[in-house]
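**Student:** got a predicted model here, sequence first, then my questions.
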Amino acid sequence: MARHSFIQMSKLPNVKGRISYITSHARQENLYATYRTADNAFWNNLARESRQEFQRSGAEGKCIEARELIIALPEVYTQYEPQQVLEDFTDEFRRRYGVECVSALHHNKRKTNYHIHLIFSERKLLPEPDVKIATRSVFFDETGKRVRTKKEITGEDGQIRKGCTIIKKGEVYESHLFTVKDDRFKREPFLREVKEDYTNLINLHIENPEQHLKVFDKNSVYLPTKKIGKNNPKAEEIAADNATRQEWNRTADMALVSGIEEAKILEIKQTEIHDKVSQSIKSEGWLPNLFRRIVNKAKDILQNLIREYGIPPKPTLDIDMTEFCTMRNLMIRVQDEARGIRNLQDNILPKLKTQLAETTGIFKGKERKALTEQIQQTEQEIDRRLDKLPDILREDGYPDVQAFMATYREAEAVVEQYNRDLAEWERQVKQKSRPPRPPEKESVRNRLRQLQEQGRQQKPRKKSFDRGSR
C-alpha cells in the first residue's frame, strides 16, 4: 500500500498560549522556523472578541478561539530551506481561505517526525470596526447576557446585583473588530479538501513517484493505521492495532488479485468489522483486544473466501493491443506472486507445522529446532512477499492493488466490447450482408491509454523550493 499523508485539525481554546508554545525556542527542542501573517495585537483582539461572543451566546463547554492544523512532512523535506517550506505552506492556506495564520516547523525530540503547526483564525478583520451605540439604557446580567429591563438585574434589596452592568444611552455597548466565524471550517468537506491540497503540494517536491503520499480513502477496502505520537502511553496498544490492520490490508490485496469483487471485500469490511466494532463500543466501550479479535476474524473470513474462490486462469487477449498487454502482464505477475504466497500459506507452512507436531521424543531436539527455524523463515517469507505485492504495481505508477484492479477491470470491459463488435462484424461478413466498417483498434487504444493514466499516480512536477542545508 502507498504511504498515507497525515494532516490533523484541532480546536484551540487558548490561541495566545498555543502560539507562544509552538514558536518558543525555549520550549521547543527542534524549532527550525516560525512565520506570522498577523501581529500579536490581532491574536489578542481575536481571543478577547471570541470570549465575549461565547459569553453572550450562553453556550456550554469551551470557547474555541482558533483552529490548528498539524501537517507531517516526509523526511526528504529536511533537505529544503526550512523558512521557505514554512512560508510556502502557510501562504498557500492564506491565499485559499483568506484568514490570518501563525505557523512553526518542528522535529520531535527523536527527530523522527518533521511537521508543521499551522494556527489559523476562523474570523476576518472587518474593514471598519462595527460599533453599537445604545439608544436607551442596556442591561447585562452576571453572565454577560443582555436582558430587557433593569428589574431583571436588581436584587431583593433594590440594588444592582454584583457582576451585572448597565450601559447608559449614548454609550458604546458592543463593538466588533471581526466577522462571525466561517462555518465551513467546522465541516468535514473542509478537512478533506485541506488533506487533498496539502498532499498534492507535498508530492510536488518529491522526485521519486514511489515515495508519493496519498490521502487515505475511508471507503476503500483498506483499514487506516494510526500515528503514534511522542510519549503516548498507549504506544504498544496502537502498534498492536496497526499490525492487525496491516494484516487485513495484505489479505485485501490478495483477495483483489485473486479476482474477488471489490464490493464483496467492502461488504465483509462493513459487516464483519465496522458494524461489529460499533456494536461492541455501544455495549462494552472501547476494548483494544476485542477490536483486534474482530479484525482477525474478518481477515479469516476473507482468507477462506480466497481459498474457495481460487485465482482465475491467466487472462488471454485475441487482439494485440500494447496498452492492454502491459496491464495484462502486470496482472499475470501479481497473480503468479499471489499463487506463490498461497502455496506457502496453504501447503508448505501447514506441512511444516504438521511435521513439527509429529516430531516427538527426547532424541528429536535437533529436528524440532530445524523445523521451528523453517517455520519462522517461511512465515517471514510470506510477510515479505505480501508487503512486496503492491510494489509490483507501484513500479508502473499504480498507488495500490485496489487502484490497479479497478483500472484493469475497466480496460478488460473495453477490450471485451471490442471483441464482441469485431465478432458481430465478421458474422455479417460471412452472411455476405453489407456490414458496417469494422471497429477501429485506434479508438480502443486511446481509451486504454486514458484509463491507464487515470489509474496511475500523477507525475511529479518541477520543484520550487530552494535546496539548502540547515
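**Tutor:** Looks like it arrived, so ask away.
**Student:** C-alpha only now, for contacts and for neighbours.
**Tutor:** Fine.
**Student:** can you give me the neighbour number for the closest residue to Leu31 other than its chain neighbours?
**Tutor:** Excluding its sequence neighbours, the residue lying closest to Leu31 (C-alpha to C-alpha, 6 or more residues apart in numbering) is His106, at 4.7 Å. Residues near His106, counting by other C-alpha atoms under 10 Å, number 22.
**Student:** tell me the SS of His106?
**Tutor:** Following DSSP: H, G, I helix; E, B strand; the rest coil, we place His106 in the strand state.
**Student:** structure two is appended below for comparative analysis:
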Amino acid sequence: MAGRIDYISNPKRQEHLYATYQTEGATPEFWKNLARENQLDFKTSGTTGKCIEGREFIIALPESFVEYKSDDVVRIFTDSFHKRYDVECSAALHHNKKMTNYHIHLVFSERKMLEHPEVKIANRNMFYDEQGKHRRTKKEILDEQGNIRAGCSIIPKGEAYESHIFTKKEEWFKSKAFTREVKEMFTEIINCHVKEESEKLSVFQQGGAYLATKKIGKNNPKEAEIRADNAARQEWNRTVDVALVEGVPEADILKVKQEEITDKTVQSIRAHGWLPDMLRQIIRGAEDLLQEMIFKFKLPPKPVPKIDLQEWNDMWILMDKLQKQSQEMKQAQQEISSMKKQLSETKGFFKGKERKSLESKIKQTEKLEKRIHTDMEQNVKQADYPDVQSFAKAYHKSEELIREYNKDLREWKNQTAQKKQTSDPPTKASVLKKLHSYQQEGRQQSKWTKSQ
C-alpha cells in the first residue's frame, strides 16, 4: 500500500498531480507497519490470492471543481471520510493524461491503531514453516540435508514472535452497503459545491428502469467482455428513454426488466453457469420486447392548454421535440435491425464488398442513433431536468392535470352565463400549484451515472 500511495502522490510519477493530503496518523511508518501486519495475518491464514493491505476509492469530480483551490478540494473529501469512519487516509487530486477526468484517489486503512499494542516474547526458540505456521521442533523445518528449508524461519528466545498494533479488519468495509453509503456521502458533498443545478448528481437507483454500466479497470483481462456488456446495457437504457417519451408506463418497463432480464439471468446462471455472452443475449431479447411495446403503444391525444401557463407551454414544446427525436431513433433502430438481418444473410466469397457496405451503413446509423439520444439528454438537462425519465414523469403527471383542468373549465363555462374576461377560473390556482410540485419533483431527481 505504501507503493500505491507513492504512485498516486509522487509528482515524478504523475503528470497532472495538483494536491495531496493525509490525515494526521497516516505517516509512512503507519502504512509500513500496516502492510507488515496485513502480510503476516494473510500468510498465517493460509489464504490464496493477493493480500489486501488497504482499500481505495476513486472520486470523479465535475470539471467545474478546477475553479476551487485544489488543496481545499482534496482536504474536504478526505476529512469527511475520516470523520465518518475514523480510519487513516491518504489522498491525491489528479487529472488524467487527456485532461478529461478530474478525480481524487482516496486510500484508507481497514484497521485502526490499538491503544495498547499486543507483543508476545518467545520464551524459547520458535520455528515456522513456509506457510508461517508454528512448528514444535527444528527438525520439522529442515530438509533432508539438515538445512533450513527456504521460506522457513526461526525466532530466537527473547525476541518478539507475534505483535499486533492494529485492530482486526473491519468487515463493514467489504460490504456493498458501505460502498453505497460512501457514494451517497461523496455525492452530497459534490452537490453542495457545484455552481450549476445541472451538475448535481445522485447514486444510481438499482430498482429503476435503467441498467448500470460497469467501470473497466486498467489491464482488466475481461475488458472486451465488459465493453460488450456495457454497450448492450446502454442500448437498453436508450430504448427505455424512447419508451418513456412515447408514454409507455414505467411500471410496464420495470416489469419487462424484471421478467426478461433479472429473472432470466438468474435462471440461466442456475442452469448453465456464467456464459460470456449470456447477459447480452438476454438484454437484446428484452429490448426487442420493449420496442414492440413502444411501436404498439398509442398516446392519447394531447390537449391544447387554454390557460396562460408558460411553464406548461415550455414542457409541451420540449415534449414535442423529444417525440420527434424518438421517432427518428425508432426509425434508426428499425433500419439497424433490418440491415443486421440483411448482413447475416449476405454470405459467400463474392459478397465481401456488399458486406462492407452494409457494415459501414450500420455504423453510420448507430452513430446517428447515439447522437439523437445525446441530443435528447441535453435538451432535458437544459430545461433543468437530470434525465429523460425525470422529465417524462413530470410531463405525464402534468398532462393529466391539464386535461382535468380543461374539463373543469368547460363545465365552468357551461354553468356560467356571463364570464368576466379578467377573472381566473376557480381551479386555476390549485392546478398551477399541483403542476409546480410535479415539476419540482422531476427536477429534484438526479443520477450519479446511468453506468458506473
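**Tutor:** Yep, that arrived. This structure is a prediction, so every number in the text was calculated from the model and none was measured.
**Student:** picking that back up, list the contacts for the aligned partner of the residue nearest to Leu31 of structure 1 in structure 2?
**Tutor:** The equivalent of His106 of structure 1 in structure 2 is His94 (alignment by TM-score structural alignment). Residues counted as contacts of His94 of structure 2 (C-alpha atoms under 8 Å, 6 or more residues apart in numbering) are Gln14, His16, Leu17, Tyr18, Ala19, Tyr102, His103, Ile104, His105.
**Student:** and for Trp236 of structure 2?
**Tutor:** Tyr210, Leu211, Ile283, Arg284, Glu287.
**Student:** before we move on, the earlier item: out of the contacts of His94 of structure 2, list just those in strands.
**Tutor:** Counting by DSSP state E, the part of the contacts of His94 of structure 2 found in strands is Leu17, Tyr18, Ala19, Tyr102, His103, Ile104, His105.
**Student:** please tell me how far the residue nearest to Leu31 of structure 1 sits from Arg292 of structure 1.
**Tutor:** Between His106 of structure 1 and Arg292 of structure 1 the distance is 34 Å, computed by C-alpha to C-alpha, to the nearest Å.
**Student:** how about Gln246 of structure 1?
**Tutor:** Distance of Gln246 of structure 1 to Arg292 of structure 1, computed by C-alpha to C-alpha: 11 Å.
**Student:** how about the secondary structure of Gly158 of structure 2?
**Tutor:** At Gly158 of structure 2 the chain is in coil, as set by three-state DSSP.
**Student:** pull the number of nearby residues for Lys388 of structure 1.
**Tutor:** For Lys388 of structure 1, the count of nearby residues is 16 (other C-alpha under 10 Å).
**Student:** quickly find the element holding whichever residue in structure 2 pairs up with it.
**Tutor:** Aligning on TM-score structural alignment places Lys388 of structure 1 opposite Asp375 in structure 2. Using DSSP states H and E, Asp375 of structure 2 maps to helix 352-382.
**Student:** which helices and strands does that helix pack with?
**Tutor:** If contacts are counted by 3 or more C-alpha pairs under 8 Å, 6 or more residues apart in numbering; DSSP states H and E, helix 352-382 of structure 2 sits against helix 310-345, helix 388-415.
**Student:** hmm, 10 Å instead?
**Tutor:** helix 223-246, helix 310-345, helix 388-415 (3 or more C-alpha pairs under 10 Å, 6 or more residues apart in numbering; DSSP states H and E).
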